[in-house]
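# next input, structure requested:
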Amino acid sequence: MDVLMLSRLQFAAATIFHFLFVPLTLGLSILIAIMETRYVRTGDEEYKNMAKFWGKIFLINFAIGVVTGITLEFQFGTNWSRYSTYVGDIFGSLLAIEATLAFFLESTFIAVWAFGWNKLSPRAHAVSIWLVAIASNLSALWILIANSWMQHPVGFTIRNGRAELTDFLAVVTQPFAWHTIVHTLSAAYILSGFFVMSICAYHLLRKQHITFFTKSFRMGLSLALIFSVVEIVQGHMHGAEVAKVQPVKLAAMESLWETTAAAPQYLFLIPDEANERNSVSIGGIPGALSMLAYHTPDATVKGLKDFPKEERPPVTLSFLSFRVMVALGFLFLLLTVVGWFKRNKLVESPGYLKIMLYAVPLPYLAAEAGWTLAEVGRQPWVVYGIMKTSDAVSPIASSQVLISLIAFIGIYSLLGAAAFYLIISHALKGPQVEAVAAS
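Have a look, this model is predicted:
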């Protein structure tokens, strides 16, 4: 394989692994902050114990997320130096804000929270975890703004062979960025809610610490239900924005080959990318795709054949990742709505608890599918319409990237195994018996 493909594989591996930990950090920090706030307001020790129990999982997850995030950013200099040279004035400034404004605040107060249980007042300690939660989400916000600029570059000019920032406000306020922010954070909160519910389901099925895990389950359920609704509504809005600024991605998402007025939405498709057609098309709803993309059933949707072949993204992977993400999004809404009606009789609902126990990988799959669509669907561009990925790769030997790719996979496998072992063992052990009020 050439240096371009190896660099793509290395960045993809690092990103996919890193994003196994990021969403849980974003959502679990908020849940822990709510738990500790309830402890401060009510004096109920069980909420304090809940914050401590889930906090240990949060700390393990956070540590691995930080380590993998740092190595990911280094790749912009090692594997993608031409990209960094070309757009560093814009992309670098956004990452610098993320580090100085959010990451340092997050890192400082997570230490205060972890070691301050017996040194701070309950109110001050609760403030520290809220600062961690706010900083974590601010960190994600700036990274998502940077990624959104790659998807829809605005507020810049090409000068002296480089992209230079001319309108910072345009970069941070563009609609595409805020659609991405809401969509990604909602996915993170859904994942966190399902993670909490899965662990609670394990213990409730065994009738262990019933009060403790019932309260935790309801909190995770509320978070996941609210943002399952938000995700579906906002996902439609995000799709319309994609249709406006990345029409070729929309065509790949829907495997639409011919430009079509009143374009139908098919319930089942099998793309045939080699022959530029769909081998199977079942259940077409006339005008539905036009309505979803442009809010009118008669709108014309541009097909893949109207774009140069070399500027089309991989169709099958974009199509499948989109379908997986959407299908799981509706499943999450169904499961959380059912859970809402069972929230007061969880122990008497073993069938539902078993489903929620084994559903925990699904939000991770949905999140990874979403990022696959976002990044693969942008290809062959690293900065959409401005710079191709093939022009962004560093002028280095393939052997260098191959060695580092193998090293990354080996080290990340060890880190992942250690992290998941620690998280799972702590989760299954449950809270300390002597620290929990009788159920």
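# going forward, measure contacts between C-alpha atoms and count neighbours the same way
Noted.
# which residues does A135 contact?
A102, F103, L105, E106 (C-alpha atoms under 8 Å, 6 or more residues apart in numbering).
# from these, which land in helices?
L105, E106 (DSSP state H).
# most neighbours, which of the contacts of A135?
E106 (24 neighbours; other C-alpha atoms under 10 Å).
# quick check, it in contact with S136.
Yes: applying C-alpha atoms under 8 Å as the test, E106 and S136 come out as touching, 6.1 Å apart.
# please generate a structure for the following sequence too, so the two can be compared:
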Amino acid sequence: MDVLDLSRWQFGITTVYHFIFVPLTLGLSIIVAGLQTAWYRTGKAKYLRLTKFWGKLFLINFAMGVVTGIVQEFQFGMNWSEYSRFVGDIFGAPLAMEGLIAFFLESTFLGLWIFGWDKLPKKVHLATIWAAAIGTNISAYFILAANSWMQHPVGYKINEATGRAELTDIWAVLTNDTTLVTFPHVMFGAFVTAGAFLLGVSAWFLWRRREVDLFRTSTKLALVITLVASVGVMLSGHWQAQLMTEQQPMKMAAAEALWEDENGAGFSLFAIGDVENGRNVFNIEIPYGLSLLATNSLDGGVEGINDIQARYELLYGPGDYRPSIGLAYWTFRLMIGFGGLAALLALAGLWLTRRNRLPENPWFYRLAIAGIFLPFLANTMGWIFTEMGRQPWTVFGLMTTASAVSPNANVTEVALSLVGFTVVYAVLAIIEVRLLIKSIRQGPEPEGGESGATPQAGTTPALSF
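Below is the predicted model:
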């Protein structure tokens, strides 16, 4: 491998690893705030205990997400200095806003929430967790705005003298239509992730008949969140697919292994492609499905890989503008498949727990525990598809990935840092899992806390971490 390949592997590994923690943090932050609101409004001890239990798991995940996210930013200077030189004026703006506004908001108020249980008035303390949750989700918006600019550049001009892209309209960057469709899709995915996590952990307690009344409530909440958010993922994903067809037709064509422009294109279920000759050897498809997905019309036109390649060569010059077709095709299907299974699990759970009953057969509990991984896999496949499907572009239509790599980096340096990051991340993963398992096995605090006193609606008992 050369420096480019190693740098791509390094950034891909660190990005995918970091994003394991992000959606769970986004979803759990709102859920924990909602549970504390329920306790504030009702005074019921079960909501306080659930707030403290899920809050502990949220904090473990949040801390790991912060640690792994910092590493990514260093790579822009070390591995991708040409990219940073070209787009730093634009790409840095939303990231700076994320740090100065959102990160300080979430970190400051999260600290107040952790240490303010027995020091702040109840209403003020509730406001701190909502401020932290809102800050966390605003942070996601700014980061997605930066990423969306790479997918669909807006609000810029090219300075011919310096050869750099310069910001002309920050509002255009922040309201990029790619951002506006990506953000709800990511947020719904985050709630599916958090809902599946709640469901799996709650199922573990119910299976062992521990804290049944408490985790019956948690299970119902998890099932509703997962199913509703899954519907949101599907609807926002449909919107995103249509925008992708317009802005990045090659990515959509690769996702469907569609080689030629076609009206009334079918949605491929399973295809075996001959990439060298630009055709499918075998393909099972749903008639008109792709046109309906991409254009809302059964006979809508969808561009094909070969035709787009020919047009791009005329527009951008000679070169191969196709991503890895097989990777784009299968990550797109795995994303949909894993997400669909999570939705079906939630639907089955709602049926089995109707009228406040609990499943008698342990198979559902086993599936619910295993189902924790489904949204994580779907999120991972989705981001691999999003980023790899854009290749060979780093900034679509403006800068190729090959042009973005640092000219002074060498194979030895990148290989050593790649191995080092991978080993450190593996250790962090072990720590994260062990901390989560230990906290889950300990379970919620006994009702009334360590002192044994039942908390009243107007009190602020300490949160033990």
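# to which residue of the second structure is H209 of the first structure aligned?
Superposed on the second structure with TM-score structural alignment, H209 of the first structure falls opposite E211.
# and that match, how far from L50 of the second structure?
Here the distance between E211 of the second structure and L50 of the second structure works out to 11 Å (C-alpha to C-alpha, to the nearest Å).
# what does N361 of the second structure give?
Distance from N361 of the second structure to L50 of the second structure, by C-alpha to C-alpha: 25 Å.
# of those two, which one has the most company?
L50 (22 against 9).
# give the next helix or strand downstream of whichever strand or helix holds the more buried one.
Taking DSSP states H and E as the definition, L50 of the second structure sits inside helix 45-78. Toward the C-terminus, helix 45-78 of the second structure is succeeded by helix 81-97 as the next helix or strand (DSSP H and E).
# just the buried positions in that next one, please.
By neighbour count on 16 or more other C-alpha atoms under 10 Å, the buried set for helix 81-97 of the second structure is 81-88, 90-91, 93-95.
# same question, stretch 437-445 of the second structure
Applying 16+ other C-alpha under 10 Å to stretch 437-445 of the second structure flags S439, I440, G443, P444 as buried.
# with stretch 151-164 of the second structure instead?
Quick answer for stretch 151-164 of the second structure (16+ other C-alpha under 10 Å): Q151, H152, P153, V154, G155, Y156, R164.
# my guess is the match of H209 of the first structure contacts A203. True?
No: E211 of the second structure lies out of contact with A203 (C-alpha under 8 Å); the separation is 10.9 Å.
# which of these two has more neighbours?
A203 (26 against 14).
# what does A163 of the first structure correspond to in the second structure?
Per TM-score structural alignment, A163 of the first structure is aligned with A165.
# tell me the contacts of its match?
Contacts of A165 of the second structure (C-alpha under 8 Å, 6+ apart): F86, V87, D89, I90, Y156, K157, I158, N159.
# what's the burial count for the closest residue in space to the fourth one that isn't next to it in sequence?
In space, I90 of the second structure comes closest to L167 once its chain neighbours are excluded; the distance is 5.1 Å by C-alpha to C-alpha, 6 or more residues apart in numbering. Using other C-alpha under 10 Å, L167 of the second structure has 19 other residues around it.
# now do the contacts for L167 of the second structure.
D89, I90, G155, Y156, K157.
# what's the distance between the last one and V423 of the second structure?
The reference is to K157 of the second structure. For K157 of the second structure, the distance to V423 of the second structure - C-alpha to C-alpha - is 41 Å.
# tell me which element S439 of the second structure falls in.
Applying DSSP H and E, one finds S439 of the second structure within helix 411-442.
# can you find the partner of L185 of the first structure in the second structure?
L185 of the first structure maps onto M187 in the second structure, by TM-score structural alignment.
# and S255 of the first structure, by the same measure?
Under TM-score structural alignment, S255 of the first structure pairs with A257 in the second structure.
# how many other residues sit next to its match?
Residues near A257 of the second structure, counting by other C-alpha under 10 Å: 29.
# hang on, isn't it packed against L327?
No: assessed by C-alpha under 8 Å, A257 of the second structure is found out of contact with L327, at 10.6 Å.
# re earlier: counting contacts, what elements does the helix holding S439 of the second structure pack onto?
Under the contact criterion of 3 or more C-alpha pairs under 8 Å, 6 or more residues apart in numbering; DSSP states H and E, helix 411-442 of the second structure touches helix 3-42, helix 45-78.
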